[in-house]
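A.B. asks: No sequence on hand, only this structure:
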């Protein structure tokens, strides 16, 4: 866990340092409350300015801690811990973004989403071929540099994210075909459905607010619930297949 924590902290600090240099100052990000369907409550403190969209970020921390404390052995523990620490860090960062509407935090919120998705293919590769540090470093660096697409086009980030989601899904199906069972297939489908909910509900946040059922618990709120579930079911899928692959290898030995 200490190694995973050190690597996540160092990587995040480098991202903060690069973003603080102003390289991404021209990237299109939302820094007003008008972008969200949930109305700001002026009488509440700034960290609860949009109470539901703010408090839902606790879900990332709770879910991440749950998986961080789950025991794994060997290198699989490191891979699991990195993913869990990413989730734990992601929640507070989104919370700070809502509270401050700071441009730097908004850029980081977008940027770190990419290596989170990229970690899924890294884990898949570990299950099928074992640990390869060079492959991991290559995938993470390519993921981080792909955010440069946001400098080339207003929707560059969305294009990069779509590629990351597609890559993760393809690797997930390949892994399922090689080592999966009925339970892992269920987890994979639930993770993909949660991902679709995350994307669709976030995009429809404002239009859905016309309906009473989305007046307070808005599309953005439910998209975050789906994102947390996406994390959770990805953990379920990958940890199960890690154990299946390890059991298969033990039997061969």
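C.D. replies: Everything's here; your move. Treat the numbers as computed from the prediction; the structure is a model and nothing was measured.
A.B. asks: From now on I want contacts and neighbour counts done on CA atoms only, so please keep to that.
C.D. replies: OK.
A.B. asks: Strands along the stretch 101-250 of the chain, start to end?
C.D. replies: For the stretch 101-250 of the chain, applying DSSP state E, counting those that start in this stretch gives no strands.
A.B. asks: That one: helices as residue ranges?
C.D. replies: Secondary structure of the stretch 101-250 of the chain (DSSP state H, counting those that start in this stretch): helices at 103-111, 113-129, 133-145, 149-152, 156-179, 182-203, 205-208, 219-252.
A.B. asks: Which one of those helices lies nearest to residue 52?
C.D. replies: helix 219-252 (6.7 Å; CA to CA).
A.B. asks: Buried residues, that closest one. List them.
C.D. replies: Buried residues in helix 219-252, defined by neighbour count with 16 or more other CA atoms under 10 Å: 219-242, 244-245.
A.B. asks: try it against this one:
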């Protein structure tokens, strides 16, 4: 449990780092205000996510566990929204619509025992579709590595979480360093590489638009 609680600081540090980086980029006009909204929201979500998971682990309250699961879904939907923003722009109504759909999808847990897993799978598909679509529009080499690493970390996040109870049967090491802990490590790196991916694409898009306007 100490490892599982302590690792959540990573979410807070990463979120704060990218919020600060966004402020600097906005200040020197590397990104537009609409871009900063996407970066700020995603990384503020990261800082709160760390706090929510820490509360769940330390209190073991059922409501905190529900909030932990529920809060996971908009993260993936935000990747889709971000991709739409870079592709052709996305208005506040569309952002509200997709965020609401994401939050309401958690109701699947009320109708099926694997409702959350189904909702999460759909969110991952949406995120992957959005990320691939925007890469096809801006196929730059610098975006390849963060995309691949984000995908690897996403797979690690899901698989390690699912195998949490099985891993100790394979090796005693996993009794101390659990699959749940390792999935959090993968998740933190996933958030980092998603940030990196959209940072590269956003800077490329804005650079291209500046050159066109000259």
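C.D. replies: Received, thanks. Keep in mind the model is a prediction, meaning the values are calculated, not measured.
A.B. asks: Kindly reformat the helices of the stretch 101-250 of the first structure as CSV and extend each row with distance to residue 64 of the first structure.
C.D. replies: Output for the helices of the stretch 101-250 of the first structure, formatted as CSV (distance: least, CA to CA, whole Å):
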stretch, distance to residue 64 of the first structure
helix 103-111, 17
helix 113-129, 13
helix 133-145, 20
helix 149-152, 28
helix 156-179, 19
helix 182-203, 16
helix 205-208, 25
helix 219-252, 8
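A.B. asks: Among those, which comes closest to residue 53 of the first structure?
C.D. replies: The closest of the helices of the stretch 101-250 of the first structure to residue 53 of the first structure is helix 219-252. By CA to CA, the value is 5.2 Å.
A.B. asks: Which one of the helices of the stretch 101-250 of the first structure lies nearest to residue 61 of the first structure?
C.D. replies: Closest approach to residue 61 of the first structure among these is made by helix 219-252 (9.5 Å; CA to CA).
A.B. asks: For the closest one, name the packing helices and strands.
C.D. replies: Other elements packing on helix 219-252 of the first structure under the criterion 3 or more CA pairs under 8 Å, 6 or more residues apart in numbering; DSSP states H and E are helix 51-55, helix 58-68, helix 75-100, helix 113-129, helix 156-179, helix 182-203, helix 205-208.
A.B. asks: Make CSV from the ones you listed and add mean neighbour count and distance to residue 149 of the first structure to it.
C.D. replies: Converted to CSV, those look like this (neighbours: other CA atoms under 10 Å; distance: least, CA to CA, whole Å):
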stretch, mean neighbour count, distance to residue 149 of the first structure
helix 51-55, 19, 28
helix 58-68, 19, 27
helix 75-100, 20, 22
helix 113-129, 20, 12
helix 156-179, 17, 4
helix 182-203, 18, 19
helix 205-208, 18, 25
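A.B. asks: mind checking which of these is nearest residue 12 of the first structure?
C.D. replies: With CA to CA as the measure, helix 75-100 is the member of those nearest residue 12 of the first structure (9.3 Å).
A.B. asks: Give the aligned range of that closest one in the second structure.
C.D. replies: Aligning helix 75-100 of the first structure against the second structure (TM-score structural alignment) gives residues 34-59.
A.B. asks: mean shift of that stretch relative to the first structure?
C.D. replies: Following the fit onto the first structure, the mean deviation recorded for stretch 34-59 of the second structure is 0.7 Å by mean CA distance after the TM-score superposition for the first structure.
A.B. asks: cool, and stretch 94-104 of the second structure?
C.D. replies: Relative to the first structure, stretch 94-104 of the second structure is 0.8 Å off (mean CA distance after the TM-score superposition for the first structure).
A.B. asks: try stretch 74-83 of the second structure
C.D. replies: Comparison of stretch 74-83 of the second structure with the first structure after fitting gives an average deviation of 0.9 Å (mean CA distance after the TM-score superposition for the first structure).
A.B. asks: and that stretch, which stretch of the first structure?
C.D. replies: By TM-score structural alignment, stretch 74-83 of the second structure lines up with residues 115-124 in the first structure.
A.B. asks: Show residues contacting that stretch.
C.D. replies: 79, 83, 86, 135-136, 139-140, 143-144, 164-165, 167-168, 171-172, 175, 234, 238 (CA atoms under 8 Å, 6 or more residues apart in numbering).
A.B. asks: List just the one of the helices and strands packed on helix 219-252 of the first structure that sits closest to residue 7 of the first structure.
C.D. replies: The nearest among these, by CA to CA, is helix 75-100 at 8.0 Å.
A.B. asks: Point out the other elements, helices or strands, that that closest one touches.
C.D. replies: For helix 75-100 of the first structure, the packing partners by 3+ CA pairs under 8 Å, 6+ apart come out as helix 2-20, helix 51-55, helix 58-68, helix 103-111, helix 113-129, helix 219-252.
A.B. asks: Kindly reformat those helices as JSON lines containing distance to residue 183 of the first structure.
C.D. replies: Listed next are those as JSON lines, based on distance: least, CA to CA, whole Å:
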{"stretch": "helix 2-20", "distance to residue 183 of the first structure": "28"}
{"stretch": "helix 51-55", "distance to residue 183 of the first structure": "31"}
{"stretch": "helix 58-68", "distance to residue 183 of the first structure": "18"}
{"stretch": "helix 103-111", "distance to residue 183 of the first structure": "32"}
{"stretch": "helix 113-129", "distance to residue 183 of the first structure": "17"}
{"stretch": "helix 219-252", "distance to residue 183 of the first structure": "8"}
